[in-house]
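A.B. asks: Sequence isn't available, so here's the structure alone:
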């Protein structure tokens, strides 16, 4: 066994990559909990609600009916029909069956698209902060992530000027996520149109849109998706969604997308040589999610809104922290740079966001994710997809830990 370890050689494509920092922090929190500490983890990117009963019932019925075999590569006819109806009903987008693909999670949708289209050196523009997987997938597929820094004072949204400046003759894709993980920022139609105008002048650039959190929006904010805002960009737009967040189905692993037929066909080639079809039972459950009752979505969104208000208020009440009010998703993304340069009681310097988050885990037994993991140092992500009582306790611990820091 030792000889095998000594001679193992990983592929160069993953040499600069590692396991997601979110998962690493989760593992450290789990280890600390196993050692007897009462750790609160605010790093989870999944709703704390259960999958609705009617969806679970559909899965059970599918199993009882023997729907446990391989399905069509890109999704069952029933699921594709449900996805097409969803896009039409909620987004005003029309897709034929051969313009839709269902995958084992939205992450695979993104991977399939990048693997099917990127050549070595092709560039992908990604506004930061961004979901950690975006840039890693681009690199695995031979592309070059081009990160565009979007701070809190611009609403964590990329401007048309920033996009224009980032485009080169090597640009292949632009990625947009609204509402955003990790910032909760969302693009209104008026924010999207200037970006689309830039892309209309750059015909070699395609647009990848991650709408996963579209049903988690607050204060009357209306979801907008680029292919509907301006249909001229639709022929080179891949619109991605899934059932994980809105329907609390993270473990069911169903993501989907609508886009040009040629792109979907190329993505299907990649999928055919990796996972083949998504789970047959999960597809049946996803049909029930998309076609069944939708009233609970608003109820759950209201619960998230109340938690958002609580978390943002408590964070802004802690000296040295500043938190913008997010439009959607279930994350807050506070600025912790006001604490840099302070010392812990043990004399450790809080020099950056990673040091601050490590200190919170050690001193407060609260696990959060540093903004550096999302491409924007100086911040940290708080998931409020947990109970009000847990959030109040966690924020109290954070406040106490910050109070123990001293000036140099």
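C.D. replies: Great, that's in hand. From a predicted model like this one, the values you see are computed outputs, not experimental measurements.

A.B. asks: okay, CA-based contacts and neighbour counts for the rest of this
C.D. replies: Will do.

A.B. asks: Which parts of the stretch 101-250 of the chain are helices?
C.D. replies: 106-117, 133-140, 160-166, 189-200, 226-229 (DSSP state H, counting those that start in this stretch).

A.B. asks: what angle sits between the first one and helix 133-140?
C.D. replies: Using axes from the mean of the first three to the mean of the last three C-alpha atoms, to 10 degrees, the inter-axis angle of helix 106-117 relative to helix 133-140 is 30 degrees.

A.B. asks: buried residues in helix 106-117?
C.D. replies: For helix 106-117, burial by neighbour count (16 or more other C-alpha atoms under 10 Å) applies to 106-116.

A.B. asks: also this one, for the comparison:
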């Protein structure tokens, strides 16, 4: 068989490889503490689960509109107004099976040989993977530890060329937990006025997971770029619904029809019962969301301090999401070696910083989506390993 060359350019998400290896070691009888995978360790709230069950019992067994149930898109628009004060038409909301289809479709809409697409590095690995797949040139936006892994607007604007088609930003960020301050977002948006040919994808999937009084700055609140802005969000992180595969994006008018066609060609529509559960999530009580974020905050405070106390390790404050991204250069190990030794010698699953781009060398991602007790034990194991 002769395969298309584009398939060889497609990368992967190493966190799933780490999860598989951790599973193998656990099956062999080892006690593995998983601080690798990026998913909440909480159950989906019960009223959401019951809404999905009821939808199945009531006969929600068929196809739905390719862009999502009207009631769900209306609920999304109302939720965005409640959280951000942004006015969004349900007609601009497209519901998809998770957040990755939005990334894939947005990059496919702009990426081709000769085009340039900018993306955060270190950043979610699927950005760079899909850019490469389309044949476009990936242009990294360097995120540095000394700036709390926030992007620098002047640097981003300085990298724009006449070939730049799309800029991807992510705040709060995976893998770093970094949060970009409003003043940098203001500068970026103002600077984009001189580059009307450049579109923007804002990945805001962690928008409800912020700490120490930080407030989310949604790009939806900048009217000057709404005609070229794509905003990604969803249910996976906020409502502990990773396995339900439910996400959405707000698209500018000119992209709604072609992206809906991509949905038809790719997946037809999203699971009907899952969409009813999504309505319940947005319109029902939010107490469990607030409780989950409060527990993440407690863990965050512990793990950042504990990592800074480890020999050869320093860790910047994590302002959002549920990740810490410590610098491990002082241990004498590179990122991949640290990942492998933490897993095989200490029984702690983490993810190498290089899984998130070349600029992640010297770092390891810790997900604190695990109980405080297990996080404490994991840090103790790593401390013993480093001291040995």
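C.D. replies: Perfect, I can see it now. Quantities reported herein were computed from a predicted structural model and do not represent experimental measurements.

A.B. asks: that older thread, compare the helices of the stretch 101-250 of structure 1 and give me the one nearest residue 30 of structure 1.
C.D. replies: Of all the helices of the stretch 101-250 of structure 1, it is helix 133-140 that lies closest to residue 30 of structure 1, at 21.7 Å by C-alpha to C-alpha.

A.B. asks: That closest one vs structure 2, mean deviation?
C.D. replies: On superposition with structure 2, the mean distance recorded for helix 133-140 of structure 1 (mean C-alpha distance after the TM-score superposition for structure 1) is 1.3 Å.

A.B. asks: for the longest helix along structure 1, packing partners?
C.D. replies: In structure 1, with assignment by DSSP state H, the single longest helix is helix 295-316. Helices and strands touching helix 295-316 of structure 1, by 3 or more C-alpha pairs under 8 Å, 6 or more residues apart in numbering; DSSP states H and E, are strand 331-332, helix 388-403.

A.B. asks: could you redo the last one with a cut-off of 10 Å?
C.D. replies: Contacts defined by 3 or more C-alpha pairs under 10 Å, 6 or more residues apart in numbering; DSSP states H and E place helix 295-316 of structure 1 against strand 331-332, strand 380-383, helix 388-403.

A.B. asks: Could you point out the residues of structure 2 onto which the first one aligns?
C.D. replies: What that stands for is strand 331-332 of structure 1. Aligned by TM-score structural alignment, strand 331-332 of structure 1 falls on residues 323-324 of structure 2.

A.B. asks: show me where the stretch 1-150 of structure 1 has strands.
C.D. replies: Along the stretch 1-150 of structure 1, the segments classed as strands by DSSP state E, counting those that start in this stretch run 40-41, 100-103, 123-128, 144-149.

A.B. asks: related to what we said a few turns ago, as a markdown table, the buried residues of helix 106-117 of structure 1 with distance to residue 174 of structure 1 would be great.
C.D. replies: Shown next, in a markdown table, are the buried residues of helix 106-117 of structure 1 (distance: C-alpha to C-alpha, whole Å):
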| residue | distance to residue 174 of structure 1 |
| --- | --- |
| 106 | 17 |
| 107 | 16 |
| 108 | 17 |
| 109 | 15 |
| 110 | 12 |
| 111 | 14 |
| 112 | 16 |
| 113 | 12 |
| 114 | 11 |
| 115 | 15 |
| 116 | 15 |
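
A.B. asks: Can you name the residues that contact residue 309 of structure 1?
C.D. replies: Neighbouring residues of residue 309 of structure 1 by C-alpha atoms under 10 Å, 6 or more residues apart in numbering: 315, 325-326, 332.

A.B. asks: That one matches what in structure 2?
C.D. replies: Per TM-score structural alignment, the equivalent position to residue 309 of structure 1 in structure 2 is residue 301.

A.B. asks: one step back: are any of the contacts of residue 309 of structure 1 buried, and which?
C.D. replies: Those of those that meet the buried threshold are 315, 325-326, 332, by 16+ other C-alpha under 10 Å.

A.B. asks: quick revisit: quick one: which of the helices of the stretch 101-250 of structure 1 is nearest residue 21 of structure 1?
C.D. replies: helix 133-140 (10.1 Å).

A.B. asks: buried ones in the closest one?
C.D. replies: For helix 133-140 of structure 1, a neighbour-count test (16+ other C-alpha under 10 Å) marks 134-140 as buried.

A.B. asks: That one maps to which residues in structure 2?
C.D. replies: By TM-score structural alignment, helix 133-140 of structure 1 lines up with residues 126-133 in structure 2.

A.B. asks: ok, now stretch 98-106 of structure 1?
C.D. replies: Using TM-score structural alignment, stretch 98-106 of structure 1 pairs with 91-99 in structure 2.

A.B. asks: Now do the end-to-end distance for the matching stretch.
C.D. replies: Stretch 91-99 of structure 2 has an end-to-end distance of 18 Å (C-alpha to C-alpha, to the nearest Å).

A.B. asks: for stretch 284-300 of structure 1, same thing?
C.D. replies: Stretch 284-300 of structure 1 has its terminal residues 23 Å apart, counting by C-alpha to C-alpha.

A.B. asks: Can you mark which positions in it are buried?
C.D. replies: 284-290, 300.

A.B. asks: Next: stretch 384-400 of structure 1.
C.D. replies: Quick answer for stretch 384-400 of structure 1 (16+ other C-alpha under 10 Å): 384-386, 388, 391, 394-399.

A.B. asks: how about residue 25 of structure 2, what's its match in structure 1?
C.D. replies: Under the alignment (TM-score structural alignment), residue 25 of structure 2 maps onto residue 32.

A.B. asks: Equivalent analysis for residue 6 of structure 2, please.
C.D. replies: Using TM-score structural alignment, residue 6 of structure 2 sits opposite residue 13 in structure 1.

A.B. asks: Residue 85 of structure 1 -> structure 2?
C.D. replies: Looks like residue 85 of structure 1 aligns to residue 78 there (TM-score structural alignment).

A.B. asks: Number of residues surrounding residue 117 of structure 2?
C.D. replies: A count of nearby residues for residue 117 of structure 2, using other C-alpha atoms under 10 Å, gives 27.

A.B. asks: Would you mind confirming that it is in contact with residue 160?
C.D. replies: Yes: the pair residue 117 of structure 2 and residue 160 passes the contact test of C-alpha atoms under 10 Å, sitting 9.3 Å apart.

A.B. asks: Show me whatever sits in contact with both of these two.
C.D. replies: 139, 166-167, 198.
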